[in-house]
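Visitor: sequence plus predicted model, see below.
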Amino acid sequence: MSERDERAIEPVEWAMLVDPAWRPSPKEPEAPIDKIMGVWPIDAHGVRQRFRPNPAYLPFDPEGVLDPVDGVLRLLAEGKEVAEYLPEVLADVLLDIAVDGEGTAVVVPAPDGVPSVVVATAPGHRLRVDVPGWKSVSTVELAEALPERGVDVLLNPGSATSMRVDSDVIRRSASSRR
């Protein structure tokens, strides 16, 4: 199934990722929309599609995790041995690339000076970046757009766990989703 086909499929079910601090109560037995981190649409064949972050999500903790990639980045920042999961998690989400006024990807030096495409893993991360616009892409589309050498990906600039990811990790992630 192509990237475009996946986006066009009308889901019949949703698997939701709810803020871990939210608890049902008699007054609020179902998670309100602003406490749903995002969803994985499930098509009529039972196939789970890529995670889609909820633009209305407001974590209980203002410094809380905003999406699965953000969760892995935070674990890495804490020194946890989870680097092997990053390509898999990246393959399972839709990303937002920062674009200029003409729709061209914004490339900036990462904190270590390496030129990098600016990418947000959830709408909440876009708020920290002043750019004219954003384009939603899959990891496959991002990998295809990256030059063969010289440009990496800067995930969630401005966040406490912003990270430069080598373009080869993006390509490896994309190849697992083809």
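Guide: Happy to help now that I have it.
Visitor: use CA for all of it now, contacts and neighbours both
Guide: Will do.
Visitor: show me where this structure has its helices.
Guide: 3-8, 68-77, 86-91, 123-126, 139-145, 167-175 (DSSP state H).
Visitor: can you give me the neighbour number for D5?
Guide: Residues contacting D5 under the criterion other CA atoms under 10 Å number 8.
Visitor: wait, Y57 touches A31, no?
Guide: No - counting by CA atoms under 8 Å, Y57 stays clear of A31, with 11.1 Å between them.
Visitor: more crowded one of the two?
Guide: Set Y57 next to A31 and count neighbours by other CA under 10 Å: Y57 wins out with 21 against 15.
Visitor: that one: what's it in contact with?
Guide: By CA atoms under 8 Å, 6 or more residues apart in numbering, the residues touching Y57 are 33-38, 66, 124.
Visitor: just give the closest residue to it, not the sequence neighbours.
Guide: D34 (4.2 Å; CA to CA, 6 or more residues apart in numbering).
Visitor: second one coming, line it up with the first:
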Amino acid sequence: MSEFRPVDSPDAKEVPAMSEDQWVLLVDPAWHPASTTDGAEVPSPPPQAVVGGWLAREDGSVSRFEPNPSYEPAAEDSPTDPLDAVLRLTARGEADFDQLATVFRESAFAVAVDTDESPLVAPSPDNIPCLLVTTAPAHRRRVRAAGWRPAAPVDLLRLLNDYDGVDLLLNPGSPGCLRLLADSVREIGG
């Protein structure tokens, strides 16, 4: 195994510039490729094992994480995206608000809507009215909704300003389900 050397190290190798946009994929940690004894190329993960990814652009910019709608978690404890992972850590007391806020700002969401395309408001497990929000398509099957509206953090902030007295219920029914107070979303800044 080679030793890690920071990029600014004198003997670090030059990283070639990208000639085109490329996806950086996050694969379910429970997926393992079939091993080959004859040196054959290891197969790529099947689509349902790819959690999602980030588009790394030729200019060096990186997109928000895009969850894979075909992803099927290999186990109940497999996170569906980076924010779901942080929500689970938060629920166990292993992540703090600053960590949650950092990942929240870079996440993509979907808001449950009714047949009129209005956001659904339902009680949280502690009986507080909440907008139902998911961080990945895998969480949607636990919510009875007519549809889903994509949303960025700033969109969630606008919705909370339109719906007085509600919080966000992130990933309802999941191991990382979390009620995020409207004031906390405002503090994060959407």
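Guide: Alright, I've got the coordinates. Values in this document were obtained by computation on a predicted structure and should not be read as measured data.
Visitor: overlay the chains and give the TM-score.
Guide: Once superposed, chain against chain, the TM-score is 0.84 (TM-score structural alignment, normalised by the length of structure 1); 165 aligned residues with a CA RMSD of 1.9 Å.
Visitor: tell me who's in contact with the aligned partner of the residue nearest to Y57 of structure 1 in structure 2.
Guide: Taking TM-score structural alignment, the alignment pairs D34 of structure 1 with Q48 from structure 2. Q48 of structure 2 makes contact with 70-73, according to CA under 8 Å, 6+ apart.
Visitor: now Q48 of structure 2: how far from A74 of structure 2?
Guide: 9 Å (CA to CA, to the nearest Å).
Visitor: that older thread, of the contacts of Q48 of structure 2, buried ones?
Guide: 71-73 (16 or more other CA atoms under 10 Å).
Visitor: next one: E6 of structure 1 from G133 of structure 1, what distance?
Guide: 23 Å.
Visitor: in terms of neighbours, single out the busier of these two.
Guide: G133 (18 against 14).
Visitor: contacting residues for the residue nearest the centre of structure 2?
Guide: Structure 2 has D81 as the residue nearest its centroid, 3.2 Å off, counting by CA atoms, centre = their mean. With contacts defined as CA under 8 Å, 6+ apart, D81 of structure 2 is in contact with 51-52, 65, 67, 135-136.
Visitor: could you see which of those residues carry over to structure 1?
Guide: On the basis of both residues aligned by TM-score structural alignment, their matches' CA atoms under 8 Å, what survives of the contacts of D81 of structure 2 in structure 1 is 51-52, 67, 135-136.
Visitor: among the residues you listed, which ones are in strands?
Guide: 51-52, 67 (DSSP state E).
Visitor: tell me the contacts of the closest residue to V39 of structure 1 other than its chain neighbours?
Guide: Leaving out its chain neighbours, the residue that sits closest to V39 of structure 1 by CA to CA, 6+ apart is M16, at 4.4 Å. Counting by CA under 8 Å, 6+ apart, M16 of structure 1 touches 36-40.
Visitor: select only the buried ones of those in ChimeraX?
Guide: Applying 16+ other CA under 10 Å to the contacts of M16 of structure 1, the buried members can be selected in ChimeraX as follows:
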select :36,37,38,39,40
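Visitor: would you list the contacts of M16 of structure 1 in JSON lines and tack on distance to L142 of structure 1?
Guide: Listed next are the contacts of M16 of structure 1 as JSON lines, based on distance: CA to CA, whole Å:
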{"residue": "I36", "distance to L142 of structure 1": "26"}
{"residue": "M37", "distance to L142 of structure 1": "23"}
{"residue": "G38", "distance to L142 of structure 1": "21"}
{"residue": "V39", "distance to L142 of structure 1": "21"}
{"residue": "W40", "distance to L142 of structure 1": "20"}
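Visitor: and which of the contacts of M16 of structure 1 is nearest to M163 of structure 1?
Guide: Of all the contacts of M16 of structure 1, M37 has the smallest distance to M163 of structure 1: 20.7 Å, by CA to CA.
Visitor: OK, contacts around the closest one?
Guide: 16-19, 53-54, 57-59, 66-67.
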